[in-house]
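1. No letters, just coordinates:
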């Protein structure tokens, strides 16, 4: 297993651990997106194009979720519905 994949696993584990201590959803999904990006780099390093593309697609989904939750939290803090 490449060091990049290990870094991705460590970031994902940290995100889950911090979620147990009240990490906001936007940060959780942002960290998961970062973990997937490291996984994608690890797969690209091993020249696994399909794995790299799948990791990038999942990273994009997590990034979109992070933006959505950040927007929702910002609206709630302003008093919007």
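-> Received the coordinates, thanks. Quantities reported herein were computed from a predicted structural model and do not represent experimental measurements. Numbering: from 1, shown residues only.

2. C-alpha only now, for contacts and for neighbours.
-> OK.

3. tell me which element the closest residue to residue 67 other than its chain neighbours falls in.
-> Leaving aside its chain neighbours, residue 67 sits nearest to residue 26 (6.6 Å; criterion: CA to CA, 6 or more residues apart in numbering). Assigned by DSSP states H and E, residue 26 belongs to helix 25-45.

4. alright, now check it against this:
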């Protein structure tokens, strides 16, 4: 396993463990987006274009979910 894969796995594990301790949705989605993007970067380095594309699309979806969670949390505070 490469270092990039271990960092991505650790980030995803931190997100899932944080979910057990009431981690806000914006942080959960942001950590999963980071893990997906790191996994996509690792797939690019390994020469796996389909996996890289899948990871990058998944990372973009989680980043959108994190942005939406930040926006809704901001609207609730007003």
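-> All right, it came through fine. Keep in mind that what you see is a predicted model, and the values were worked out from it rather than measured.

5. picking up where we left off before, what angle do the helix or strand just after the helix holding residue 26 of structure 1 and helix 25-45 make?
-> For helix 25-45 of structure 1, the following helix or strand on the C-terminal side (DSSP H and E) is helix 49-78. Angle, helix 49-78 of structure 1 to helix 25-45, by axes from the mean of the first three to the mean of the last three CA atoms, to 10 degrees: 170 degrees.

6. what comes up buried for helix 49-78 of structure 1?
-> Buried residues in helix 49-78 of structure 1, counted by 16 or more other CA atoms under 10 Å: 51-52, 55-60, 62-67, 69-70, 73.

7. from what I can see the residue nearest to residue 67 of structure 1 touches residue 65, true?
-> Yes. Residue 26 of structure 1 is within contact range of residue 65, at 7.3 Å (criterion: CA atoms under 8 Å).
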